[in-house]
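Enquirer: could you look at this predicted model? Sequence included:
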Amino acid sequence: MSSKLRPGVRALDTFLKANPAMSVARMTNEQLQRAQTAVIPDGGVTSLFLGKLQKGVDVRSTTFAARHGDLPLRIYTPQAWSRTARPVVLNFHGGGFVLGSARQCDWSCSIVAKELDAIVVSVDYRLAPTHRYPAGLLDCVDALQWVAEHAPDLGGDPGRIGVMGDSAGGNLAAVVAIIARDDSGPAVAHQALIYPVTDMTEALAEDASYLDNTDRGIVLSNEDMEVFQDFYVTEADDLTDYRLSPILAPDLSGLPPAVIVVAGLDPLHDSGVRYAQALADAGNEVTVEDFHVMPHGFVSFPYFSVSARPAMDAIVASQRAALY
């Protein structure tokens, strides 16, 4: 399988495997705590890994009063003047519900802000294991409510809200879209799910992409996924609950148009495709963008992954069709 890797991805995978602190399964408790509290610096070496903020986009940080207390947000606004209110895209970062921050999505969020001409609001939801399920999900639900209420203050249109997320963030985006439908709002008009976590049950382990990853383990190992899940949920949680496994929602009809990005060398590939099929079977509009020689997380490393930019182009095109 390693022969399929493009040079940039191979270099990234080699670096990650050589550094135990880059794998949650190999982290010590002290390394995990440092990773969760680290502040990603602007510019420098970090930008070589995560990509740069796009020119023509302003970014600022703020907080709002969520149900548990103040919740940080990172807001991206196009510098170009607009005579009309812009659509708003609410973003949830990846990291297995355990790692990551809104800052790591500067590249992708600023692309959406600039090329869609949208306001992008990225959420620093609470992380496990200190804050287990459903803490992070509740933060994301609260953020959707806040965005709907404050969109005009941001120059946005509360009637044109999309959600976007990668990996664990893709799970949160999918679940938030279902909750918004069931709670009669705020209305979500589009969902962009990037290699999302859609199934936390044992069915995941039966997917060919998961089984193939047992020996391959590119970027994200099966062991990493198990540790992430153990940190996020407890034995008392029902993994068949749609708020953990959205693919098992009793009713998937009436959801917003979706674009689902999957990666061929990702253990989550097949479950992402299964979710797309379930949405389509329920009568929803769904587009699958399958990048066959990419690993999990490839959009987060745009200078190592030749398909990162095409993936973002596909996402923006789908968002434009739904939000304009």
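Expert: Cool, the structure landed.

Enquirer: hey, let's count contacts and neighbours off CA atoms from now on
Expert: Fine.

Enquirer: the strands in the stretch 101-250 of the chain, which residues?
Expert: 119-123, 156-166, 190-194 (DSSP state E, counting those that start in this stretch).

Enquirer: hmm, who's touching the second one?
Expert: The contact list for strand 156-166 (Cα atoms under 8 Å, 6 or more residues apart in numbering) reads 85-94, 118-119, 147-152, 170-173, 177, 187-196, 297, 319, 323.

Enquirer: out of those, which are inside helices?
Expert: Judged by DSSP state H, helices contain the following of those: 147-152, 170-173, 177, 319, 323.

Enquirer: buried subset of these as a ChimeraX selection?
Expert: The buried residues among those can be selected in ChimeraX (16 or more other Cα atoms under 10 Å) with this line:
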select :147,148,151,170,171,172,173,177,319,323
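
Enquirer: am I right that A85 is in contact with P152?
Expert: Yes. At 7.4 Å, A85 counts as touching P152 under the criterion of Cα atoms under 8 Å.

Enquirer: name the nearest residue to I40, ignoring sequence neighbours.
Expert: R103 (6.8 Å; Cα to Cα, 6 or more residues apart in numbering).

Enquirer: what is the neighbour count of the one you found?
Expert: R103 sits with 21 neighbouring residues when counted by other Cα atoms under 10 Å.

Enquirer: any figure for the gap between it and G94?
Expert: 11 Å (Cα to Cα, to the nearest Å).

Enquirer: I247 is in contact with D199, correct?
Expert: Yes. Counting by Cα under 8 Å, I247 is a contact partner of D199 at 6.1 Å.

Enquirer: among those two, which residue is more densely surrounded?
Expert: Between D199 and I247, counting by other Cα under 10 Å, I247 is the more crowded of the two (27 against 24).

Enquirer: ok, and here's another one to check against it:
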Amino acid sequence: MSKLKLFAIIWAMVVAIMAGFLYTPLPEGIEDPFGAIVFMAFWKILVRYPQLTREFFGQGRYLDNLEAMQIHIFQEDEMRPISSWFGGLNVTRSTIAGVPVIVYKHWDDEDADLRPGFVYFHGGGWIAASADVYDWTVYDIAMRTGVVAINVDYRLAPQHPFPAGFDDVVSVTRYILRHGKKFGIDVSRVGVAGDSAGGNLAAATALHLSKMSSDLPQLKYQVLLHPVLQGLTFRLPAHLDNAETFPILYAKHIAAFASIYLGLGGRNGEFHGTIFFENHHVSPEFRTKSKYAKYVDEKNLPEKYRTPKKTAPIINDSHNETIFQRIKSLIVDPRFSPLMADDLTKLPPTMVVVQKYDVLRDDGLLYAKRLRDSGVETVVHDGKGFHIDHLKLAPEFIHSKTGAKAVKDVCKFISRITRS
């Protein structure tokens, strides 16, 4: 056998093995299979396989190693954000109300009228990622809409459990509403946005500010992308149907993230993830008979999503009383679970982005219905994609089409609302 043939065979084997490692089985009906496969390949390389490697070498199981997911790349003051090299915007680091941020301003701001403001809170389950991970995404939205964007690097659990992250994002938002002119922002046209846990923080911030009597301008809008909005139940149809659909976020993961954010510690993720996912973190009576039960009633979902497509595993109806007593008041605190708030009437126009194959799909849909029932202008983008597929990890030509559609709709919404 010639050396060339041997090389070709070895190369083919390497490609086949890599393809097997990077391939993710897709659910039937997903809109952009290629984009999903590419996104998941990036995710596995950057996040999932490093975690599995740690587990293999005895550094602890994935959910017991969540602190290792705290990605703080290029955070030093002397390091420029990646998007500062793209051109088009003046991208700089700053500190607002003691919180690190990345600011995206347009080069002509000194000569132009004040621009709308956009305060973004990154995802990562309250325990991972950073403003830098979302740098490209926020840059893209700022370029498309003409806003001055503030990308907030709030504190993370388990070192800083609830309400530390919430306090940070509220402090930054309040500062922008009061002093936004320093950044070229029209304070009457400021909105908040975020995805996943960041969507939770955006919703909680908007809700908190809507209830405060102050001289601050009201928020102009909120954009909630794939938000987690409650922790009362982790057995909604989306939790069950998409429990392990995409490795970017399993149902057991978000359950563990919630437990850590609520202060149960970062070394028992597997245990707490199971307790929460099986709804053993609250008593059955509290979950089904309290005044909050109606907010997670599956009847409030669109008809096509009310019944799980997959048979739910049978679990006993017990609960962990120790955990329940520790989180009983927190689990329904609107600062953690905006869906549990009694009054949503004063919230600004809202866009909610959900994707069919996302474990958090139903949180967004339940909240959207409550907002509409409360008289709040609400736009829902109901796509056929997956969790945080709007996140830009690669050039546009291999960006998920479902995520690109969502970003396009978000930009249209922001442009329309800020012009009114």
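Expert: Happy to help now that I have it. Computed from a predicted structure; not experimentally measured.

Enquirer: and the end-to-end length of stretch 176-193 of structure 2?
Expert: OK, stretch 176-193 of structure 2 end separation, Cα to Cα: 14 Å.

Enquirer: okay, it sits on what stretch of structure 1?
Expert: Aligned using TM-score structural alignment, stretch 176-193 of structure 2 spans residues 147-164 in structure 1.

Enquirer: picking that back up, the residue nearest to I40 of structure 1 maps to what in structure 2?
Expert: Using TM-score structural alignment, the equivalent of R103 of structure 1 in structure 2 is D132.

Enquirer: contacting residues for its match?
Expert: 72-75, 81-82 are the contacts of D132 of structure 2 under Cα under 8 Å, 6+ apart.

Enquirer: out of those, which is most surrounded?
Expert: Neighbour counts for these, by other Cα under 10 Å, peak at P81, which reaches 23 neighbours.

Enquirer: give the contact list for that one.
Expert: 74, 91-93, 102, 132, 135 are the contacts of P81 of structure 2 under Cα under 8 Å, 6+ apart.

Enquirer: restricted to buried residues, select these in ChimeraX.
Expert: Remark: buried members of those, expressed as a ChimeraX selection using 16+ other Cα under 10 Å:
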select :91,92,93,102,132,135
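
Enquirer: restricted to strands, list the contacts of P81 of structure 2.
Expert: Members of these lying in strands (criterion: DSSP state E): 91-93, 102.

Enquirer: out of the residues you listed, which is nearest to R61 of structure 2?
Expert: I102 (32.9 Å; Cα to Cα).

Enquirer: what's that closest one aligned with over in structure 1?
Expert: In structure 1, the residue matched to I102 of structure 2 (TM-score structural alignment) is R74.

Enquirer: for the closest residue to its match other than its chain neighbours, what are its contacts?
Expert: In space, and not counting its chain neighbours, R74 of structure 1 is closest to S61: 4.5 Å by Cα to Cα, 6+ apart. Contact analysis of S61 of structure 1 by Cα under 8 Å, 6+ apart lists 72-75.

Enquirer: dump these to CSV, plus distance to S2 of structure 1.
Expert: As requested, those are exported to CSV (distance: Cα to Cα, whole Å):
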residue, distance to S2 of structure 1
P72, 39
L73, 38
R74, 36
I75, 38
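
Enquirer: just the buried residues out of those, in ChimeraX syntax.
Expert: Remark: buried members of the contacts of S61 of structure 1, expressed as a ChimeraX selection using 16+ other Cα under 10 Å:
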select :72,73,74,75
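
Enquirer: conserved subset of the contacts of S61 of structure 1 in structure 2?
Expert: Checked against structure 2 using both residues aligned by TM-score structural alignment, their matches' Cα atoms under 8 Å, these keep these contacts: 72-75.

Enquirer: in which helix or strand does T95 of structure 2 reside?
Expert: Per DSSP states H and E: T95 of structure 2 is located in strand 89-96.

Enquirer: mean shift between that strand and structure 1?
Expert: Its matched residues in structure 1 lie on average 1.2 Å from strand 89-96 of structure 2 after superposition (mean Cα distance after the TM-score superposition for structure 1).

Enquirer: let me know the angle separating that strand from strand 148-152.
Expert: 50 degrees (axes from the mean of the first three to the mean of the last three Cα atoms, to 10 degrees).

Enquirer: can you give me the end-to-end span of stretch 322-342 of structure 2?
Expert: Using Cα to Cα, one end of stretch 322-342 of structure 2 lies 27 Å from the other.

Enquirer: now stretch 177-184 of structure 2
Expert: 12 Å.

Enquirer: now do that stretch: everything it contacts.
Expert: Here stretch 177-184 of structure 2 has contacts from 105, 109-110, 113-115, 117, 148, 186-188, 190, 216-217, using Cα under 8 Å, 6+ apart.
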